[in-house]
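with the input below, show me the fold.
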Amino acid sequence: MLERWKEKEGAEVEIYEELRTLTSEVISRTAFGSSFEEGKQIFGMLHKMMALAETNMYTIRLPFIR
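Below is the predicted model:
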């Protein structure tokens, strides 16, 4: 990550995306023993699933919970 930043010296760097990629890389190497690039599709699906869960969180109505 730092080497990529050095290459972009003087240019803007999208910190959120870089840190998200770094975190995903650490998790995938620790949990699965593979790199983020190999599991990129899985992390993309997890991201979509979290977005769907967030939008549907308040649409489910249970009679005993208000």
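
contacts, neighbours, all on C-alpha from now
OK.

element containing the residue positioned nearest the centre of the chain?
Nearest to the mean C-alpha position of the chain, by C-alpha atoms, centre = their mean, lies residue 20 at 5.3 Å. Counting by DSSP states H and E, the element that carries residue 20 is helix 15-31.

re the thing from before, got a list of what the residue nearest to the centre of the chain touches?
For residue 20, no contacting residues are found, by C-alpha atoms under 8 Å, 6 or more residues apart in numbering.

could you measure it against residue 11, distance?
Noted for residue 20: a distance of 19 Å to residue 11, by C-alpha to C-alpha, to the nearest Å.

here's the other one to compare against:
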Amino acid sequence: MFKAYNCDDLISKWEGMYSSDGSSETDIWPFFKNLASDVISRTTFGSSYEEGRRIFQLLKEQNELTLQTLLKVNIPGWR
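From the prediction side, this is the model:
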């Protein structure tokens, strides 16, 4: 049931973005990213993405730091 609720919210947001002639060009990637994050959060942790936003932010920062660290490691023959 919550999947339909999330999708309904998403569609409502998009409908509010239409121009007066009923058309609009929208980058949907951020919307789908948030929807997928919300579904994962509700399924895994039992709370919405908004409630767990800080956890996702920390995971993103951790991934960025890991990548930066890996780029600094000197592996013979790598470069």
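
please state their TM-score.
Scored against TM-score structural alignment, normalised by the length of structure 1, the superposed chains reach a TM-score of 0.78; 65 aligned residues with a C-alpha RMSD of 1.9 Å.

re the thing from before, could you tell me where the helix or strand just after the helix holding residue 20 of structure 1 falls in structure 2?
As assigned by DSSP H and E, the chain's next helix or strand after helix 15-31 of structure 1 is helix 40-56. With TM-score structural alignment applied, helix 40-56 of structure 1 matches the range 53-69 in structure 2.

in the matching stretch, which residues are buried?
When burial is assessed from 16 or more other C-alpha atoms under 10 Å, stretch 53-69 of structure 2 yields no buried residues.

how far away is residue 78 of structure 2 from residue 70 of structure 2?
On the measure of C-alpha to C-alpha, residue 78 of structure 2 and residue 70 of structure 2 end up 12 Å apart.

so for those two, which sits in the more crowded spot?
Taking neighbours as other C-alpha atoms under 10 Å, residue 78 of structure 2 and residue 70 compare with residue 70 leading, 11 against 6.

how close does the more buried one get to residue 77 of structure 2?
On the measure of C-alpha to C-alpha, residue 70 of structure 2 and residue 77 of structure 2 end up 15 Å apart.
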